[in-house]
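Undergrad: Just a sequence and a predicted model for now, questions to come.
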Amino acid sequence: MHTILVPVDGSDHASKAISIACDLAEKYDGRIVLLHILADGKGAADLLGLSVAKTFPPKLKEQLKLAASRTTQPAPEAVLRLIGEKILDQARAKVTRRGVEAEVAPISVGSPAENILIAQEKLSASMIVMGCRGVTDATQSSHGSVSNTVFAKATCTCLSVK
């Protein structure tokens, strides 16, 4: 059975990556491992812009709106964890609705690219399917800096989704 690692961050590209990973898992008898790395350093306004934000519980939305109106400082880790759990719950539900085996890796903290590469090695994942852009929506190239780094250093097949 193939293991497909799918990093998720709540972006539209990550959502598309889940769908494609499910297609591949169905066709090639694979399982999906979902990974979320805390959006460390992201402000509340950035997090409210995630496609998944519309499904946040009202209390969390209010916390983020209040934090966004008061400061441009990064959102507190506790709030980031709540958001990460919500993103993972939604991703797992999407995968299981397709009838694909889904596992959720523990939430990581730190460099997204480094955490993805560590997870790939630890899981012996045969493929990484990830969005080409995440919550930062960098414009430096057709791929974000995280996906560029992962694709340059990964020891497995990588698929970029836009």
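TA: Received it, and whenever you're ready, just let me know what you need. As the structure is a computational prediction, the values presented were derived from the model and not from experiment.

Undergrad: CA only for contacts and neighbour counts going forward, please
TA: Fine.

Undergrad: Please enumerate the helices of this protein.
TA: 12-27, 44-48, 58-70, 77-97, 112-123, 145-153 (DSSP state H).

Undergrad: Can you check which of those gets nearest to residue 132?
TA: helix 145-153 (5.8 Å; C-alpha to C-alpha).

Undergrad: can you give me the angle the closest one makes with helix 112-123?
TA: Orientation check (axes from the mean of the first three to the mean of the last three C-alpha atoms, to 10 degrees): helix 145-153 against helix 112-123 gives 40 degrees.

Undergrad: Tell me which residues of helix 145-153 come out buried.
TA: 145-151 (16 or more other C-alpha atoms under 10 Å).

Undergrad: who's in contact with stretch 35-48?
TA: Identification of contacts with stretch 35-48 by C-alpha atoms under 8 Å, 6 or more residues apart in numbering yields 5-9, 53, 61, 64-65, 67-68, 72-75, 77, 80-81, 84, 87-88, 104-112, 115-116, 135.

Undergrad: Got another one to weigh against that:
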Amino acid sequence: MADKKPDSPSHEPPRGPILVPVDFSAHSEAALLLASDFADGLGCKLAVLHVVHDPQNMPGYYARMAGKKTLTRMADIAGEMLDEFMAKVQKRHPERHALHKAEVLLVKGIPVTRILQVVEKEKASMVVMGSKGATGLRHLLLGSVAEQVLGLAKLPVTIVKEQPKY
């Protein structure tokens, strides 16, 4: 029997959770579904993250719920939206076990920075996130959060586009 070399690749399943940053979009839902398939197949946990960001970056982002709750803190509104998003996806996909056992995280800050911090804190094994694929001048000036995470992360990152509806 040959001894395993210390520098040979390990074929053990990932130990940390699969982190799925979401923004409540259809792209995020597609990423969440793919990540739940990965988690079920690999036998690891799923961590769903939403970053509450400065409204100067995206004014009106939480506006759809803020109308009836004008004095509610932005983090509270985002928390309600995250709970509703998860409940909606779980209801539509009762067969996805990892999705129903997912840890849900809500943090404040700049999305790219906070996603990478949560990766480290949670010891994530990979990141799966959606992207709408912005193009043109806006993309050149800002870049997408997904692209920035892809470029800066030190672990596997999968970018998911919304699945076409036929």
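TA: Structure received. Not measured: the values here are computed from a predicted model.

Undergrad: sorry, back to before: show the buried residues in the contacts of stretch 35-48 of structure 1.
TA: For those, buried by 16+ other C-alpha under 10 Å: 5-9, 53, 61, 64, 67-68, 74-75, 80-81, 84, 87-88, 104-105, 108, 112, 115-116, 135.

Undergrad: residue nearest the centroid of structure 2?
TA: Centroid check for structure 2 by C-alpha atoms, centre = their mean gives residue 21 as the closest residue, at 1.6 Å.

Undergrad: From residue 92 of structure 2, how far off is the residue nearest to residue 116 of structure 2 when sequence neighbours are not counted?
TA: Of all residues not flanking residue 116 of structure 2 in the chain, residue 153 sits nearest, at 6.7 Å (C-alpha to C-alpha, 6 or more residues apart in numbering). Plainly put, residue 153 of structure 2 is 31 Å away from residue 92 of structure 2 if you go by C-alpha to C-alpha, to the nearest Å.

Undergrad: Those two - which one has more neighbours?
TA: residue 153 (16 against 9; other C-alpha atoms under 10 Å).

Undergrad: Would you mind measuring from the equivalent of that one over in structure 1 to residue 116 of structure 1?
TA: Residue 153 of structure 2 maps onto residue 154 in structure 1, with residues paired by TM-score structural alignment. Distance of residue 154 of structure 1 to residue 116 of structure 1, computed by C-alpha to C-alpha: 9 Å.

Undergrad: excluding its backbone neighbours, what's nearest residue 123 of structure 2?
TA: Nearest one to residue 123 of structure 2, counting by C-alpha to C-alpha, 6+ apart, is residue 16 at 5.4 Å.

Undergrad: ok so, going back, can you list the helices of structure 1 in CSV and add distance to residue 34 of structure 1?
TA: What follows is the helices of structure 1, written out as CSV (distance: least, C-alpha to C-alpha, whole Å):
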stretch, distance to residue 34 of structure 1
helix 12-27, 9
helix 44-48, 19
helix 58-70, 23
helix 77-97, 7
helix 112-123, 10
helix 145-153, 16
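
Undergrad: out of those helices, nearest to residue 130 of structure 1?
TA: Of these, nearest to residue 130 of structure 1 by C-alpha to C-alpha is helix 12-27, at 5.3 Å.

Undergrad: Would you check the span in structure 2 matched by the closest one?
TA: Under TM-score structural alignment, the match for helix 12-27 of structure 1 is residues 26-41.

Undergrad: so how far does that stretch sit from its counterpart in structure 1?
TA: If you overlay the two and look at stretch 26-41 of structure 2, the average distance to its match in structure 1 is 0.9 Å (mean C-alpha distance after the TM-score superposition for structure 1).
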